[in-house]
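> with the input below, show me the fold.
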Amino acid sequence: MSTPILLLNAGSSSIKYQVIDADDESVLASGLVQRIGDESGTIDHTVGGETFHQERGFPNHGRALKVMVQLFEEHGPQLADVVAVGHRTVHGGAAFRETTLVTDAMLDALRELSPLAPLHNPPAIAGIDAARAALPDVPHVAIFDTAFFSTLPAEAYTYALARDVAAEHGIRRYGFHGTSHSYVSKKVAEVLGRPYEELNQIVCHLGNGASISAIRGGVAVDTSMGLTPLEGLVMGTRSGDVDPGLHAFLARQVGMSIDDIDTLLNKKSGMLGLCGVTDFRDINDLIAEGNADAKLAFDVYVHRLLHYIGAYLAVLGSLDAITFTAGVGENNPALRKAIIDRLAGFGFSLDDEANAVRSKEPRVVSTPDSKVTILVVPTNEELAMARETKAAVGA
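Reported below is the predicted structural model:
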């Protein structure tokens, strides 16, 4: 029995894809299209341990999907065997609280949400349109980053704004990276051999984009990202939390436009703005060389994360596990140690030897006497998407 599912993650200038057998959860193929809209784009298609590379122009997502289909035809696996297509979709707003079958009406509703995620939803919609044209005979499903956080209580998702303005424009906390937070928190219960519904967890998704969640008994009750993926933790190029008055200050005193401010906070801030680089390997090297900017950037990053961990300890009331995931969370033992050492007074105890181990497997890195279990769990959003897609289409 085989249930191959094609998974697409369309960005503004890229498409990542995988084919996963949803029965045995093996990866049958994967690929990446880069520089869509450029004359010098690339596509890499990997199957059976071999990668097929092409360089060509991709004027739009439709052309990129056609080339992807050609590579499947030439090198396999055959897309004719695919039973469904799952699309990562960043912002579902309040309208989409679960994985949803794609229809024309659904896409119209999704387009209306684009102002809430102008950098993310339009390319996702373009990818869905192109994929439906390329693969018209199979069901397509949208998996929303915001869905996992649709359980947030009103006290957590409500901003203290004029109620009529917030209601008219859908202004509230939505949260993002939900597919990752859901997958990782469930994997933690599996690793610990405990019922998901009995665990209070904090999950730290630390990559170029970063977010943290509080999960009580399997239900998300708080998260750091808000109306957009800009709020919350310090990220690679995003500022995270700033005084909301900063926008008015920069407009009035500096003469910056709204677009200039948006670009500053989303693309020129975070670790890049603080020390000039975003890769923590480079940051660690700069710190070792005595670079003061890199050291401050690292300290700011840790301080902001500790701020949220402390808040979520209070929100949850008790904590069973804290987990680090995504590129930075999984691969930076120095960062994990810097955070956990600051939490020692609350009974957190890190096993330094276990923390230093490099592995792609989920693992416990706390000492046996730690009051809170500390884990590193590699995220697998594509597998989570495959599971969601399979359930949605009844495959």
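
> alpha carbons only for contacts and neighbour counts from here, please
Will do.

> surely residue 55 is in a strand?
Yes. Under DSSP: H, G, I helix; E, B strand; the rest coil, residue 55 falls within a strand.

> check which residues of the longest helix seen in the chain are buried.
Counting by DSSP state H, the longest helix found in the chain is helix 292-316. If you call a residue buried by 16 or more other Cα atoms under 10 Å, then helix 292-316 has these buried ones: 293-295, 297-298, 300-303, 305-306, 308-309, 312-313, 315-316.

> and stretch 216-225, by the same measure?
For stretch 216-225, burial by neighbour count (16+ other Cα under 10 Å) applies to 216, 218, 219, 220, 221, 222, 223, 224, 225.

> measure the fifth one to residue 183 for me?
Residue 221 is 16 Å from residue 183, where distance means Cα to Cα, to the nearest Å.

> am I right that residue 141 is in a strand?
Yes. Residue 141: assigned to a strand according to three-state DSSP.

> ok, it - contacts?
Residue 141 is in contact with 84, 85, 86, 87, 99, 100, 101, 102, 389, 392, counting by Cα atoms under 8 Å, 6 or more residues apart in numbering.

> if we go to 6 Å?
86, 100, 101, 102 (Cα atoms under 6 Å, 6 or more residues apart in numbering).

> the first one belongs to a strand, doesn't it?
In other words, residue 86. Yes. Counting by three-state DSSP, residue 86 is found in a strand.

> that one: how many residues sit nearby?
When neighbours are counted by other Cα atoms under 10 Å, residue 86 registers 31.

> my guess is it contacts residue 5, does it?
No. Residue 86 is beyond contact range of residue 5, at 7.2 Å (criterion: Cα atoms under 6 Å).

> could you pull out the strands for this structure?
For the chain, strands defined by DSSP state E occupy the ranges 4-10, 14-21, 27-34, 41-47, 50-56, 84-89, 100-101, 140-144, 200-206, 210-216, 219-223, 321-325, 363-364, 373-376.

> got the buried residues for stretch 276-283?
Of all the residues in stretch 276-283, those buried under the rule 16+ other Cα under 10 Å are 276, 277, 278, 280, 283.

> quick check: the first one vs residue 103, distance?
Here the distance between residue 276 and residue 103 works out to 44 Å (Cα to Cα).

> neighbouring contacts of the longest helix of the chain?
Residues from elsewhere that reach helix 292-316, judged by Cα under 6 Å, 6+ apart: 214, 234, 274, 275, 283, 287.

> second input sequence below; structure requested for side-by-side comparison:
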Amino acid sequence: MSHKILAINPGSTSTKIALYSGESMVFTKTIDHSPEELNKFNNIADQFDYRKDIILEVLKKGGCELTELSAVVRRGGILPPVESGAYRINKDMVDRLKNNPVVEHASNLGALIANAIAEALEIPGFIYDSVSVDQLEPVARVSGMAGIERSSTFHALNSRAMAIKVAEKLGKKYEDLNFIVAHLGGGISLSAHRKGKAVDIIADDEGPFSPERAGRVPCKKLIDVCYSGDYDKRNMHRKLRGNGGVNSYFGTNDMRVLERMVKDGNQEAVLIYEAMAYQIAKGIGELSAVLCGAVDAIITGGIAHSNDFVSLIEKRISFIAPVEVMPGENEMDGLALGALRVLENKEIAKEYIDR
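The predicted structure follows:
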């Protein structure tokens, strides 16, 4: 019989769940959480029971029999730096995410919810490819300012899932190839993968702007804004993440709205649309130097649903390597197939030890 795996992926305003039988997804649902509901809670940790109960209710309505599950897996939250792959959810991890999180983030709830469900069913619970996956080489950590070290914060789950799929498509192993991966979503991150390790990255605050994040902005001008007296620390963070990028220009983070404006001939929209593609291509070029030009493929995903947008990127970077377009998200597959490899003894789950 195929292993049945429940995958849970909490985001800031939604929770995605999916049920897999072996490699096949048999049920999926995105649960949207309204601002009115979320505003009832003082912090993200307080949302635990609310989100867990909704997940169980949706699974029940969907006819999912929890007693048939072999494992529960969730997106890795923001932990201290960890290796790629699977980790068993243990007491150290739960305590860290519940009582001493590195950053308060919705993804931290996933391990807590998965652990509660798994413990009740007496089955294993895993995280897979945490946001905090860190495989940077020493030279990549240097920022240029003593006391500030670059860290590895990127969309590891989706990026590695896409890279593994492309490697399989090419009939090779992920560990034998070099890739540049562009995760194109509400936030954009780029990563250079050498022989199975993400040896350098461009985080969402270091490179291209995105639908809702400002990306890399001129430091001296940013300092002036910070000290203008118009913003406090929280509002500045919001200005950079959430209200930045396309949202700062047009009051929307919906790329479909921007594309309609472009097709209607709005010249400012054309400029911003092309500028985002330009910055993504520039970041990919930057990472090609990390790999000394030895790039087997460039992979784009997420906003890659838009042929027009991808073509703007491709025309600038296709000289580097073949471009593999993978529209949409691959995170749920990444979670479930990662857990399946552990259950089938093709991968060993690590034990998290808090530091």
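
> TM-score for the pair, please.
With the length set by TM-score structural alignment, normalised by the length of structure 2, the two chains reach a TM-score of 0.84; 337 aligned residues with a Cα RMSD of 2.8 Å.

> from the buried residues of stretch 276-283 of structure 1, which is closest to residue 173 of structure 1?
The nearest member of the buried residues of stretch 276-283 of structure 1 to residue 173 of structure 1, counting by Cα to Cα, is residue 278 at 26.2 Å.

> so what corresponds to that closest one in structure 2?
Counting by TM-score structural alignment, residue 278 of structure 1 corresponds to residue 253 in structure 2.

> quick one, what contacts that match?
211, 212, 246, 247.

> neighbours around the first one, how many?
The burial metric for residue 211 of structure 2, expressed as a neighbour count using other Cα under 10 Å, is 28.

> okay, it and residue 257 of structure 2: tell me how far apart.
11 Å.

> what of the second one?
Using Cα to Cα, we find residue 212 of structure 2 at a distance of 13 Å from residue 257 of structure 2.

> what do we get in structure 2 for residue 139 of structure 1?
Under the alignment (TM-score structural alignment), residue 139 of structure 1 pairs with residue 124 of structure 2.

> for that match, which non-adjacent residue is closest in space?
residue 71 (5.2 Å; Cα to Cα, 6 or more residues apart in numbering).

> dump the residue contacts of the residue in structure 1 that that neighbour lines up against.
In structure 1, the residue paired with residue 71 of structure 2 is residue 84, using TM-score structural alignment. By Cα under 6 Å, 6+ apart, the residues touching residue 84 of structure 1 are 5, 138, 139, 140.

> so who does the most centrally placed residue in structure 1 touch?
In structure 1, the centroid-proximal residue (Cα atoms, centre = their mean) is residue 177; its distance is 3.4 Å. Applying Cα under 6 Å, 6+ apart, we find residue 177 of structure 1 in contact with residue 145.

> then residue 201 of structure 1?
With contacts defined as Cα under 6 Å, 6+ apart, the neighbours of residue 201 of structure 1 are 214, 215, 319, 320, 321, 322.

> from residue 89 of structure 1, how far off is residue 221 of structure 1?
21 Å.

> oops, could you answer that again for residue 363 of structure 1 instead?
Distance of residue 363 of structure 1 to residue 89 of structure 1, given as Cα to Cα: 29 Å.

> please apply the same query to residue 152 of structure 1.
Residue 152 of structure 1 is 19 Å from residue 89 of structure 1, by Cα to Cα.

> give me the more crowded residue out of the two.
residue 89 (27 against 20).

> please look at the more buried one and residue 128 and confirm they touch.
No. Using Cα under 6 Å, residue 89 of structure 1 is not in contact with residue 128; the gap is 9.4 Å.

> residues near residue 285 of structure 1, how many?
If you count neighbours by other Cα under 10 Å, residue 285 of structure 1 ends up with 12.

> in stretch 121-133 of structure 2, what's buried?
Going by neighbour count (16+ other Cα under 10 Å), the buried part of stretch 121-133 of structure 2 is 121, 124, 125, 126, 127, 128, 129, 130, 131, 132, 133.

> likewise stretch 4-20 of structure 2?
4-11, 15-20.

> residues in contact with residue 50 of structure 1?
With contact set as Cα under 6 Å, 6+ apart, residue 50 of structure 1 has no partners.

> and of the buried residues of stretch 4-20 of structure 2, the nearest to residue 37 of structure 2?
residue 15 (13.4 Å).

> how near is the closest one to residue 228 of structure 2?
Here residue 15 of structure 2 is placed at a distance of 37 Å from residue 228 of structure 2 (Cα to Cα).

> likewise for residue 106 of structure 2?
From residue 106 of structure 2 to residue 228 of structure 2 the distance is 31 Å (Cα to Cα).

> looking at these two, which has the bigger crowd around it?
The neighbour count for residue 106 of structure 2 versus residue 228, taken as other Cα under 10 Å, is higher for residue 106 (21 against 10).

> wouldn't the more buried one be in contact with residue 14 here?
No. Assessed by Cα under 6 Å, residue 106 of structure 2 is found out of contact with residue 14, at 9.2 Å.

> export the buried residues of stretch 216-225 of structure 1 to CSV and tack on distance to residue 158 of structure 1?
Shown next, in CSV, are the buried residues of stretch 216-225 of structure 1 (distance: Cα to Cα, whole Å):
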residue, distance to residue 158 of structure 1
216, 19
218, 21
219, 18
220, 15
221, 12
222, 11
223, 12
224, 13
225, 13
